[in-house]
Structures are given as structure tokens and as C-alpha cells.
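Asks: A predicted structure for the sequence below; I have some questions about it.
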Amino acid sequence: MLITNAHIINEGHETAADLLIVNGRIEKIASKIDAPAGTVVYDARGQWLLPGVIDDQVHFREPGLTHKGDLFTESRAAVAGGTTSYFDMPNNIPAITTRELQRQKYAMAEGRSFANYAFYFGGANDNLEEIAALQRNEACAIKVFMGASTGNMLVDNPATLNGIFERAPMLVVTHCEDTPMIKANEEAARQKYGEDVPWSEHPNIRSAEACYQSTLLATTLAKKHNADLHVLHLTTARELSFFTPGPIQGKKITVEACVHHLAMDDRDYAALGALIKCNPAIKTPEDRIALVKAVMEDRIDIVATDHAPHTAEEKANKYFKAPSGLPLVQHSLLMLIDLVKRGEMNMRTVVRKTSHAVADRFGIPDRGYIREGYWADLVLVDPHGSTTVHKPDVLYKCGWSPVEGRTFPARILTTWVNGEIVYRDGQVIGAPRGRRIQFV
């Protein structure tokens, strides 16, 4: 396939060019390419051609929670939003805390994912030897829940935490919230409100201080053992002090922000309530502004979604029973483009944080950039179009989105995964052909 007349945004530059795909990879990029015989020609008409989003944090719910979502349904939604690769979390049923369970999960994905995929290996209080035995391509990284966000995967044994950072053979990623603080805040809220805790109390219960103390612990352990650490979904201005601005290359400690924490603040609880209850919580307008600034100054290295679907029935419960998490992969790129159109970010930074930096940090060869020889994981965006989110168009198995009714100032036109069109003009096309991601 020859893509002509593209406006390529890649590696800090914007270029008008043609791009030739052969056998799933980018064969040539040039100002003008003549189509070889038998080549399908796709006219991009000057629209933005970007490297596909690599989402380093999703919960697609398989195995064990497939009433909420699964690898097929959520990856289908992902490619409709321009995400061509994703890393899925291990808090499944059963939790992915043994290498055998990890192998079984990879087997489940074969032939069922529209996007390329990799899986985290879960840390627990009792699987340090399994963690130490991990080989490079058995997992994208080791996930440690340092807050009780996901049931029995909380790692709260100090000796185990220390051992993970000391012996981890690959990158450690952390969910940082201090559980004792949260439990105390929950009890105080229950005493004050009973079971009818207002949604606006969520960022007070999952407090900034609980985040700060846990992030302090994670970064201290990483420095003690010279470990590679990636802190997920930062939510507060105060925590930014633990991270340094600058290029991601060479950093031992990196950090991610999520789209909803960049686009929403605690004023949104009034309209959206449980739909935006997530851990860690969406916090103040001042926190949101600080996070956006930190993305732009390269203090925050990666932007992801933490896509976490729950059924509408589950979300309809009162505060303590309504689960945390929200589905985002179908509209995350549009949400970031909205920030660009509002003047808070620029597209070169969006591309760097959602594609280039993920490939660099996790060591993904031949993906995350528009380069000759790389896999053709691409997304074409109409920056002058618009997308209004209607419920019938939501592709998640849960059937709802927190951005229903919103209109975004751009449109996802086409998504390529491994050189094949998988989404075009509002339709997911063909069978799922995503590949297992390899690492170096």
C-alpha cells in the first residue's frame, strides 16, 4: 500500500510525504513515491499521519472478568481510537502472578486482538522467586500495586517490596497510594456520610498525601537498589518533585500521566459522579494544570489511559460499592487533540508521549516511530473534522463512555496495524491480527 499526500507528525517534525508499506513494514518515506505495480494507493489528502498510540496501561479484563470487557472487544475499541499496541495489567482472575498463568494469558490473545499486545507480570507478597526468574520477553514489565486498588495483589510486605526492587530483572511499574491512609479516610467518610458518600469526596479519600507517601517509598526503593522504575498515573502537583525534566533516554525513574487526569478535574464529579471514580482519583484544577505543564516540560514521560471498564449496573452502586475505573481507549487520542486545540499541548508532544517514549522506555524494537524498516502501525487523523460521542458508537463491551455527548475537534479516519487497515471511516475491518510485542 502506498499512502500519498500525508502530513506526517513524527520525531518532532511535520513533513508532507508519501509512505510505502511492503509486507507490513514501512519500506520508504519520500516527498514523492511512484506506486509499484499492483500497489493499493491511499490518498491521505493532507491529513495528519501519526505513529499509532502505544497504551502502556490498560485493563481489558481477560481472564476472569469478561462480563466487563475482553481482549477482542477492548482491542477493537482501541484501534477505532488510533491505539495500535497496548500493555494489559495482571489484576485478572486469577491474578497473573506465575509464569505459567502468564503463558496461558498470552495463549488467550492469539488471533483475538486487533492491536498488538503485551502483558504485565504481577507482583505479590509471595512470588518473589517467580519475579526473579522472569525472562525478558515473558512480560513487558513487573507491576506492583502499592495501594489496595485491585484486591489481593497489594504488595504491602516491606521485605517483599525491598526484594522486588533488589532482584527485578526488568522494569518495575507501580501504582502508588498508601493503603492505611486511605482506609482511615474511608472510615472518616463513613462516619460523616454513612453509605451515601458524595462522589466529590473521592479525591479526599484517595488523598494527595496518600499518593505522595507511596510515591516517596517507590522512588526511595528504586534509588536504593538502582532499579528501573516507572510510576503510573500521577495525579498531584506535589508528586512532581520526585521526577526530573528532560529526555526519557537514560532516565532510571520515569512517570506516566493518564488522559483523564490531564483533561478532567474534581469539578467534573458533579456531572459524572461514579463514571469518573478511579484510583488514584481525579483531583483539583491546580493539579491538572501542573500535570499538563509537566508533560510539556518532559517531567512526565508517557501518557496513557488506564482503561478500566465496568458495567453500568456496577457503576450505579453507592460510593463504597461502585468500582473504580473508566473506559477510555476509543477516545483517548481525541481527548489529547482537544487539549492541543485548546492551546495546552502540541501534537509533536502528544506523539512523543503516546508513541516514541513508550517504545523507548520499554525497549520495543521497530515500533513507536514512523521510520523506514519499522512496522506500519499508523493512524490518520482529520484535524478539521469533528467527532460527537454517541452511545451506539461506543465499542466497549460495557457499552458506555464517560465522554458521551461530547464533541471533539478532530476525527480518527484510518488505523493501520502491522501494515493492514483495521479501522476506516467508522468501521473496524477484518479479523483481529495483532501481534505479540517483542522487547529488547
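Replies: Now that the structure is in, tell me what you want to look at. Residues are numbered from 1 along each chain as shown.
Asks: only C-alpha atoms from now on, for both contacts and neighbour counts.
Replies: Noted.
Asks: ranges for the helices of this structure?
Replies: Listed in chain order, the helices of the chain (DSSP state H) span 71-80, 99-109, 128-132, 158-167, 179-193, 202-205, 208-225, 259-263, 269-272, 285-296, 312-315, 332-341, 347-351, 357-362.
Asks: quick one: the nearest residue to residue 326 once chain neighbours are set aside from residue 160, how far?
Replies: In space, and not counting its chain neighbours, residue 326 is closest to residue 308: 4.9 Å by C-alpha to C-alpha, 6 or more residues apart in numbering. Relative to residue 160, residue 308 is positioned 27 Å away (C-alpha to C-alpha, to the nearest Å).
Asks: and for residue 70?
Replies: Residue 70 is 31 Å from residue 160, by C-alpha to C-alpha.
Asks: swap in residue 297?
Replies: To residue 160, residue 297 is 35 Å away according to C-alpha to C-alpha.
Asks: circling back: compare residue 308 and residue 160 (neighbour count), which wins?
Replies: The residue with more neighbours, out of residue 308 and residue 160, is residue 308; 22 against 17, by other C-alpha atoms under 10 Å.
Asks: I'd assumed residue 57 was in contact with that one.
Replies: No: applying C-alpha atoms under 8 Å, one finds residue 308 not in contact with residue 57, separated by 9.3 Å.
Asks: out of the helices of the chain, which is the most enclosed?
Replies: helix 71-80 (a mean of 26; mean count of other C-alpha atoms under 10 Å).
Asks: list the contacts of it.
Replies: Helix 71-80 has contacts (C-alpha atoms under 8 Å, 6 or more residues apart in numbering) with 60-62, 84, 109, 112-115, 329-330, 394-397, 412, 415, 422-423, 426-428, 432.
Asks: take a look at this one as well, against the first:
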Amino acid sequence: MISILIKSATIINEGKSFKGDLLIQNGRIAKVGDRIDASADKIIDASNLHLLPGCIDDQVHFREPGLTHKADIYTESRAAVAGGITSYMEMPNTVPNTLTQALLADKFEIASRTSAANYSFFMGAGNDNLDEVLKTDPKTVCGIKVFMGSSTGNMLVDNEKTLEGIFSKAPILVAVHCEDEATIRENALNFQNLYGDNITPEMHPQIRNADACHKSSSFAVALAKKYNTRLHILHISTALETHLFENKLPLSEKRITAEACIHHLWFSDKDYPKKGNWIKWNPAIKSGEDRQAILEAVLDGRIDVIATDHAPHTIEEKSQSYIKAPSGGPLVQHALIAMLQLYEQGKISLEKVVEKMAHNPAILFQIEKRGFIREGYWADLVLVDLAKPTEVSKENILSKCRWSPFEGLIFSASVDTTIVSGKIAYEKGHVIDDVRGERLMFDRVKH
């Protein structure tokens, strides 16, 4: 493990921007200061670059095991580090679904061999595996995932008694996908009666509508309040839902938190005619008014983190008719630079981007010694060049699916270097293939 000295960077950290140096030794940040005179194995001149804590993505689907024709931990973690994401938390709707502690352990084992970024995996909750869920170790696993809406295999939790059991007994944070299945089914039936097989992507936000989201989210919030559950609601997609959350408490004291995703901050229903199934996500991308309300909730603290919900499918799968095409798409490689584009447009500050993509995920999940530029913390860092554009094209997409909803766009910024646990994982357009991330650990009491 080499020592690295980063010189003359513009450092963005904990609400401040300042020019300084940073020394990395033994995988950790050894020193941060105005000027550091020390010898190091590698010196990086960052005089034209901004230094940020590495992004922590609390919601990805890397598709391994069982769906590796779409993606796998190796390919998608490489795309992540190319995008400045140094740590991720991966979801349990793989095949088989991660519904036992043994299957959860299998995923950690795969990542230990193949992941370019730091990693953790959610334990999945189903209608009939509460005993397994309750064995989850709070110190070594990021959380429990509940799909309160349609999902793969046996992962839809629609039994109210089961939900009560999870919310009342969960030993750690419960992360939920909230869409009311009955509402969606009724809407889908109405559209099929009207249009038959000619339903188009433009109808997606009317089928998976705001009512379906709000009904499920408000039910989850009510359950969490009843049982004092540590609840985290994923991918908020409606203005209506933003009013379920508060910004009066510091994040470390909140019991109910929320996430916004890149696609809900970037696209709106006006993009469906051009983008079609390529922006078909669940929950659906909705109106421009919803998008604006989500951004406002991010800025004022009602929504706590920004993530991707990176969920690749093959080009062939997404090219099918609306009814057959699966929901989801790849985002980890371009999430940070998309947010830097919103900064360029004057919609968000760099300090706020860092807060929502690095600091807050670390606080919210109680991750040990990550998410901040602090002496003694793991050196998870990203150097970005705000003056060097990035064009998104099939030739430079690293996700196995080899497409992006951003294809053809030219972002005004680029990722220059990504450092994962003190090791350079990505540098000037190239992933360093032998670098492996570390398992995330959590500063929680084991029950």
C-alpha cells in the first residue's frame, strides 16, 4: 500500500471549500493541511482539481448472483469507481433472492474477490423469513430491504402482519421501496382495457402514479412512528411524498429518513417521448413539478441522501415493448458528474452535493470512518475536474449493459482520480484492475 500526497487541491468537505494538501498513509488520511511537506510514494498535483470525499451510493442493483447477463459485481463496481463512487450498498433482489444469512454471506464473498469499490449488502425481507432477518448483524450489514411494491421473486412484502413484525423487531435500519401494489394493478388494468397492448412509456407515471407512492410511503411512515423503527424510504419520486419528512432534527437523531435518485432529479415526464423505456424506472419518473419539489426537499433537508438505484438491463430487454421492458437502468458511472452539472446550472452547491452523496450516507448508516475528509478516516476520495467535459458514449460506458440514459450528453465536468481505501482505483480514464475495496463496517451496537 503506497503513500500518496495530494497537493494544492480545492477541498470540499463539511460545508467548506479551501485550498490544501492531503497525505494518505496505510489506507487512511494521515494529514490534511494548507501545506504538507512530506515524502510520499506518489505525488498528485491537484492545483486545477477539486478533492471530494468519495460518494457512498446506498442503493444499487449489481445483479449477481443469477442475473449476470445484465451486470455483475466486478463490472458495475468498476463503473462506480470510474464515476467517483467509492462505496455502495447492494440490493437483495438477485437470483436467488437474498432471503437467508447464507445467501447474504455468499454475496460478501463474491465482493471480497471482485469488487473495485467498498461494499455492503442488504438483507432481504420476504413474507416468510422474519427469523432469518432478525439474525442480521448490525455491525457488518448495512440494513434490511423491504419491497412494499412489486419486485423479483418472493420479495413483495404485502402481508400486514409480516410488516408489523419487521418494523417492530428489526435490529437495524429498514430501507423500503414504497409503491402500493393494489393501486398499480388497478391502474394497469384500466390502461389495458383502454389501450390493449398499445400502452406506451408515457403512460408509465400514470400507471405507477403519485397516489400509489404516497399511499405506501405514508403507511411505512405510520408503521415506523408506531414502532420507533429506523426507517429509510428510497427513491422519492413525488412532491406529495416530500411532505412526509421533516428537517428539524440533525440527521444523526432522525428516525425516518429519505433518499432521492439521480434520475428523479434529472428527467421528467417530458423526456418519455424521446427516451421511452430507457428512462422506465420504478417508481416512475413523473412531472417537472415533482422533480422540482424533490430538489427543494434535498436542499432544505427533508430528503437526506442522493443515490442512483443503478439497475442495469440489457439493450435487448429494454428494446422490447413497454409492457415487456423491465424497469431500471445504469447510473453509477455518471451520477456524480450529473450532480456537478446541476451545480454548474446553479441549482445546488458543491458543498451540498458532497453532503448528500458522501457525508449523509455515512451518518445515516453509521458507517465507520468513511464519508468525510478527516484525519484517521479511510482515504475514500475523488478528484474531479470541473473544466474538463465528459461525453457519454457506448465506447466509454463501463457497465456490462453498455448503454446509459445519458448517452449523447456532454457533461461539463469529469472524474480525474478515484481513491478507494487508500488505493488508486481509477486514474485519468483507466480503472486499475487489481484494486479491491473493503467491506463496510458500521458503528452500531450488536443486539
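Replies: Looks like it came in fine. Everything numeric in this text was worked out from a predicted model, so none of it was measured.
Asks: with both chains overlaid, what TM-score comes out?
Replies: TM-score for the superposed chains, counting by TM-score structural alignment, normalised by the length of the first structure: 0.98, backed by 439 aligned residues with a C-alpha RMSD of 0.9 Å.
Asks: format the helices of the first structure as TSV; extra columns: distance to residue 368 of the first structure.
Replies: Shown next, in TSV, are the helices of the first structure (distance: least, C-alpha to C-alpha, whole Å):
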stretch	distance to residue 368 of the first structure
helix 71-80	15
helix 99-109	21
helix 128-132	27
helix 158-167	28
helix 179-193	35
helix 202-205	34
helix 208-225	26
helix 259-263	18
helix 269-272	33
helix 285-296	18
helix 312-315	34
helix 332-341	15
helix 347-351	9
helix 357-362	5
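Asks: identify whichever of those helices lies nearest to residue 440 of the first structure.
Replies: helix 357-362 (8.3 Å; C-alpha to C-alpha).
Asks: what about the closest one, how far off from the second structure?
Replies: Aligned to the second structure and superposed, helix 357-362 of the first structure gives a mean residue distance of 0.4 Å (mean C-alpha distance after the TM-score superposition for the first structure).
Asks: which residues in the second structure does that helix align to?
Replies: Counting by TM-score structural alignment, helix 357-362 of the first structure falls onto residues 360-365 of the second structure.
Asks: ditto for stretch 46-65 of the first structure
Replies: So stretch 46-65 of the first structure sits over residues 48-67 in the second structure, by TM-score structural alignment.
Asks: end-to-end on that stretch?
Replies: The first and last residues of stretch 48-67 of the second structure sit 41 Å apart, counting by C-alpha to C-alpha.
Asks: one more: stretch 356-375 of the second structure?
Replies: Across stretch 356-375 of the second structure, first to last residue, C-alpha to C-alpha, it's 21 Å.
Asks: what of stretch 152-161 of the second structure?
Replies: End-to-end distance for stretch 152-161 of the second structure: 21 Å, by C-alpha to C-alpha.
Asks: and that stretch, what's buried?
Replies: 154-158 (16 or more other C-alpha atoms under 10 Å).
Asks: what residue of the second structure matches up with residue 331 of the first structure?
Replies: Checking TM-score structural alignment: residue 331 of the first structure goes with residue 334.
Asks: how far away is its match from residue 236 of the second structure?
Replies: Residue 334 of the second structure is 20 Å from residue 236 of the second structure, by C-alpha to C-alpha.
Asks: residue 374 of the first structure against residue 25, yeah?
Replies: Yes: with contacts counted by C-alpha under 8 Å, residue 374 of the first structure reaches residue 25, the gap being 5.5 Å.
Asks: residue in the first structure paired with residue 202 of the second structure?
Replies: In the first structure, residue 202 of the second structure lands on residue 200 (TM-score structural alignment).
Asks: and the residue nearest to that match when sequence neighbours are not counted, what does it touch?
Replies: Closest residue to residue 200 of the first structure apart from its sequence neighbours, by C-alpha to C-alpha, 6+ apart: residue 269 at 5.7 Å. Applying C-alpha under 8 Å, 6+ apart to residue 269 of the first structure gives the contacts 199-200, 276.
Asks: of these, which is the most crowded?
Replies: For the contacts of residue 269 of the first structure, neighbours tallied by other C-alpha under 10 Å; top is residue 276, 26 neighbours.
Asks: aligned partner of it in the second structure?
Replies: Residue 276 of the first structure maps onto residue 279 in the second structure, by TM-score structural alignment.
Asks: for that match, list the residues it contacts.
Replies: 263, 272, 285, 328-329, 405.
Asks: check residue 49 of the second structure too.
Replies: Taking C-alpha under 8 Å, 6+ apart as the test, what residue 49 of the second structure contacts is 9-10, 383-386.
Asks: can I get the residues you listed in a markdown table including distance to residue 79 of the second structure and neighbour count?
Replies: Output for the contacts of residue 49 of the second structure, formatted as a markdown table (distance: C-alpha to C-alpha, whole Å; neighbours: other C-alpha atoms under 10 Å):
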| residue | distance to residue 79 of the second structure | neighbour count |
| --- | --- | --- |
| 9 | 24 | 24 |
| 10 | 25 | 20 |
| 383 | 16 | 25 |
| 384 | 16 | 26 |
| 385 | 18 | 19 |
| 386 | 20 | 19 |
